[in-house]
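**Student:** Here is my input; please provide its structure:
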Amino acid sequence: MDLNILFAIIAGFCLISGLAGCVLPVLPGVPLAWAGLFAAYFCSFSPISRTVLVVTGIFAVLVTVLDSVLQPFLTKKFGGSKKAVWGATIGLVAAIFLGPLFILLAPFIGAFIGELLENPDDYGRAFKAAFGSFSGFLLGTGLKMICVIAFIWIFVLAILKGTA
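**Tutor:** The predicted structure is shown next:
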């Protein structure tokens, strides 16, 4: 098999897996998608430059760090505890087994339950903390989706430009 085709297949696989990783916590979405661009760099028919790799790499790091910080920050900003953050994370992992609908509901429910474990009598605080955690989850997921879709767009344009 031609190495160019192998690198293109690896790039495409990493980019699609990165897109899935935006919502699945077991896959590092943005770094995986960037690895796809890195693989595409080695294809002779994909004119991705070092500059593009460096710029997208910087974005990948920034988005990954922001995603890690947003949910705990917003949970705490809305009055939540570490148990709310853990509850949201556990809810997201549970959502993998419960189905796509639960990817949105489970982090909220998990944060709510986690905060109730910390403050059993304060439903208002638990709801507020769950809302903050859910907001952080949505914002982080949105940023990851935008970044990975941009990486996919760069890859597609590079392939089209290289084969034209």
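**Student:** contacts, neighbours, all on C-alpha from now
**Tutor:** Noted.
**Student:** mind listing the helices for the protein?
**Tutor:** Assigned by DSSP state H, the chain shows helices spanning 3-21, 29-41, 50-77, 82-98, 102-118, 123-163.
**Student:** just those: most buried one?
**Tutor:** Comparing those by mean neighbour count (mean count of other CA atoms under 10 Å), helix 29-41 comes out on top with a mean of 26.
**Student:** and for comparison, fold this next one:
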Amino acid sequence: MEIAGWIVVIALFAIGMAGAVFPILPGALAIYAAFFVYGFFISFSSFGFWFWTIQTLIVIVLFVADYAVSAWGVKKYGGSKASVVGSTIGVLVGPFVIPAFGLILGPLIGAVIGELFAGANLEKALKAGLGAVVGLFTSTVVKFILQGAMIVIFLIWL
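**Tutor:** Sure, this is the predicted structure:
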């Protein structure tokens, strides 16, 4: 059972790290679930109050930072709430509509459309779209760092 547990834990870690790039995957939640899988298959004895507190705080920070950093990118480049909503929809829909480049073009196009619907001119809308892409890349880097930290903390804790 221990080998099966480790296989599932490693698979969840891989899914979690892929979730940093592909927003449709459960990212931090997959990594968090791996801790429970480890506990059920192997042992919860390594984990105490501080382990769960630190990991839970990282997950909360990840969720808040993911939205905040993306919104920051759009706002920094002059976008409105409409472009934030549009870029969020674009992140979710883009990879399905444009498989090869949808992850980048989705937020860009979504922010531009959102800004145009809000009444902005094309130049301002394109600038907001660029901000959405900058926010997406920044958010991805933050997710990689924090999710990697979750895995490293888990391994050190063992």
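**Student:** So Y38 of structure 2 sits against S45, correct?
**Tutor:** No: between Y38 of structure 2 and S45 there is no contact under CA atoms under 8 Å: 10.4 Å.
**Student:** Just checking the distance from stretch 128-136 of structure 1 to the centre of its chain.
**Tutor:** On the basis of CA atoms, centre = their mean, to the nearest Å, the separation between the geometric centre of stretch 128-136 of structure 1 and that of its chain is 17 Å.
**Student:** Centre-most residue in structure 2?
**Tutor:** Nearest to the mean C-alpha position of structure 2, by CA atoms, centre = their mean, lies A20 at 4.5 Å.
**Student:** and it, how far is that from F144 of structure 2?
**Tutor:** A20 of structure 2 sits 6 Å away from F144 of structure 2, going by CA to CA, to the nearest Å.
**Student:** Likewise for I60 of structure 2?
**Tutor:** Counting by CA to CA - I60 of structure 2 and F144 of structure 2 are separated by 15 Å.
**Student:** Kindly report the same for G78 of structure 2.
**Tutor:** Look at G78 of structure 2 and F144 of structure 2: by CA to CA, they are 27 Å apart.
**Student:** Next: I24 of structure 2.
**Tutor:** Separation of I24 of structure 2 from F144 of structure 2 (CA to CA) stands at 15 Å.
**Student:** and what of F36 of structure 2?
**Tutor:** F36 of structure 2 sits 21 Å away from F144 of structure 2 when distances are taken as CA to CA.
**Student:** again, but for L136 of structure 2
**Tutor:** Here L136 of structure 2 is placed at a distance of 12 Å from F144 of structure 2 (CA to CA).
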